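>>> okay, predicted coordinates and the sequence, questions at the end:
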Amino acid sequence: MGHLIRRDLGATRERLRDQVAHALRAALISGELRPRQVYSAPVLAENFGISATPVREAMLDLAREGLVEPVRNKGFRVTEVDERDLDQCAEIRSLIEVPTVGRVTRTAARADLEALRPVAEEIVRAAREHDLIGYLEADRRFHLSLLALAGNDRLVEVVGDLRKRSRLYGLTALDERDQLLPSAEEHLELLDLMLAGDAKGAEECMAKHLRHVRSLWAEAER
């Protein structure tokens, strides 16, 4: 197993399941856990340095999200996301995030937008340092925190679910070719437009960013 899931998890019993699920999602996004491959809870648990029970529970959580599927007496198989799935996720995200960014630009307090700058800078720094876990974490926080400024919890929940389902395969290969940095820098561009009060420009920037993300998915698939 690779570096994403070869880690020790120190947590209380009630948090361990969530931490394992989070680590497995990161491994799915990076492509460390591959489509159509079957993984057993005991083997994954050995990599985490914990018992198989919280790993099995975490995998069941991922199964409910459609990320894996149980394979009787063997473990869990990573589900495959095809081009049609990616197109549909990208379309829904565009329908939600583009107008929401425009609305947030017009209504959000400047201090709330400024609070996102350290996260945007963290995305860029992680891309430059080839820190995939940091990149994924900061990118998720930026997008969901930005959408949260619209005041609609369900909207944030929907986009969060779409992000899980439209995970990036082969993120490591893209990182090695320095293809993540341009996408990372778009977060700062977007934030600057919003702080300038340019709602139309912010919408166009978000649309461009989502198209860029979709092209990364396609590149990762190839």
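Ah, there it is.

>>> drop to CA atoms for contacts and neighbour counts, all remaining ones
Noted.

>>> tell me the spacing between the closest residue to residue 132 other than its chain neighbours and residue 8.
Nearest residue to residue 132, sequence neighbours excluded (Cα to Cα, 6 or more residues apart in numbering): residue 126, at 6.9 Å. Taking Cα to Cα, to the nearest Å as the measure, residue 126 falls 22 Å from residue 8.

>>> these two: which has the busier surroundings?
Higher neighbour count among residue 126 and residue 8: residue 126, with 21 against 12, using other Cα atoms under 10 Å.

>>> so that one is in which element?
Secondary structure assignment for residue 126, by DSSP states H and E: helix 117-128.

>>> what is that helix packed up against?
helix 132-148, helix 181-195 (3 or more Cα pairs under 8 Å, 6 or more residues apart in numbering; DSSP states H and E).

>>> compare the ones you listed and give me the one nearest residue 169.
helix 132-148 (12.4 Å; Cα to Cα).

>>> surely residue 132 touches residue 124?
No - using Cα atoms under 8 Å, residue 132 makes no contact with residue 124, being 11.2 Å away.

>>> which one of those two has more residues nearby?
Neighbour count, other Cα under 10 Å: between residue 132 and residue 124, residue 124 has more, with 25 against 22.

>>> got another, please set it beside the one above:
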Amino acid sequence: MSEPLNLPDLGVRENIRQKVANALRAALIAGEMRPGVIYSAPALAEKFNVSATPVREAMLDLVKEGLVIAMRNKGFRVTELSERDLDEIIEIRELIEVPAIAKIAATVPGDRILRLKAWAEAIVAAAEEGDLVRYVEADEAFHLNLLALAGNAHLVGTVRELRHRSRLYGISRLAKGGKLADSAREHLDLLDVVASGDAEAAASLMRRHLRHVRGIWADSPES
């Protein structure tokens, strides 16, 4: 039996398949959709107020990404990640993102970096409202747009894929405890440090931020 989900009503819009895939991906990352639970396309379609076809197609896209498994005549089951999987994902992200952020701090004008402040503020706003799916969407947009300033599209694509394979089950705990907004404000701090041009400080803060993310993945506080 499916759990109730906090999913947006997409209405009738262009490219519904992609919009559904993005919304489901965000719900997966936010931990709204849990491993072991089977979700049917018709039930999800009802939540989205769209037909089952684009939902089924979107779920098949997520199957290709390894996020869900198709269960014959039943629906789709969320894949599980081990602690080792999570450790390896964060290790790769550190190897990629920390030097990239240092490069951006050292080479990109601060005013250009600060143009991303609206995304950082959107993360805080979503956290304060307890909207976990919107939080994940804003968080991804912030980080990918920041990394894009390094000028390497393949780097951005790799980080996007790694993010999509991860889960943030712990953010629901932080939201309920009133601590998610504090965590969200790290993004404003990160932006200010990167914009200051201090590459070493930016790299250090990015590394610490990723380790905080790993703590959220583990659904336990990170020191």
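Received it, and whenever you're ready, just let me know what you need. In this text the structure is predicted, and so the values were computed from the model without any measurement.

>>> any idea how far residue 181 of the first structure is from the residue nearest to residue 132 of the first structure?
Distance, residue 126 of the first structure to residue 181 of the first structure, using Cα to Cα: 9 Å.

>>> cool, and residue 72 of the first structure?
Residue 72 of the first structure is 41 Å from residue 181 of the first structure, by Cα to Cα.

>>> same check, this time on residue 31 of the first structure
18 Å.

>>> can I get the helices and strands packed on helix 117-128 of the first structure in JSON lines including distance to residue 159 of the first structure?
Compiled in JSON lines, those are given as follows (distance: least, Cα to Cα, whole Å):
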{"stretch": "helix 132-148", "distance to residue 159 of the first structure": "8"}
{"stretch": "helix 181-195", "distance to residue 159 of the first structure": "17"}
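
>>> quick one, which of the ones you listed is nearest to residue 110 of the first structure?
helix 181-195 (6.6 Å).

>>> can you name every helix or strand that that closest one contacts?
Using 3+ Cα pairs under 8 Å, 6+ apart: helix 181-195 of the first structure touches helix 110-114, helix 117-128, helix 199-221.

>>> among the ones you listed, which is the most enclosed?
Ranked by mean neighbour count under mean count of other Cα atoms under 10 Å, these are led by helix 117-128, which reaches a mean of 20.

>>> could you tell me where that helix falls in the second structure?
Helix 117-128 of the first structure corresponds to residues 117-128 in the second structure, going by TM-score structural alignment.

>>> what does that stretch rub up against?
Contacts with stretch 117-128 of the second structure, where a contact means Cα atoms under 8 Å, 6 or more residues apart in numbering, come from 132, 134-136, 138-139, 141-142, 175, 180-181, 184-185, 187-188, 191.

>>> among these, who's most crowded?
residue 132 (26 neighbours).

>>> what residues are up against that residue?
27, 30, 126, 171, 172.

>>> which of these has the most neighbours?
Scoring the contacts of residue 132 of the second structure on neighbours with other Cα under 10 Å, the highest-scoring entry is residue 171 at 27 neighbours.

>>> pull the distance from the helix or strand containing it to the chain's centre.
If you go by DSSP H and E, residue 171 of the second structure is part of helix 170-176. Offset of helix 170-176 of the second structure from its chain centre (Cα atoms, centre = their mean, to the nearest Å): 14 Å.

>>> quick one: it to the first structure mean distance?
After superposition onto the first structure, helix 170-176 of the second structure sits on average 2.4 Å from its aligned residues (mean Cα distance after the TM-score superposition for the first structure).

>>> list the contacts for the residue nearest the centre of the second structure?
Among the residues of the second structure, residue 136 comes closest to the average C-alpha position under Cα atoms, centre = their mean, at 4.3 Å. Shown in contact with residue 136 of the second structure (Cα under 8 Å, 6+ apart): 26, 29, 30, 123.
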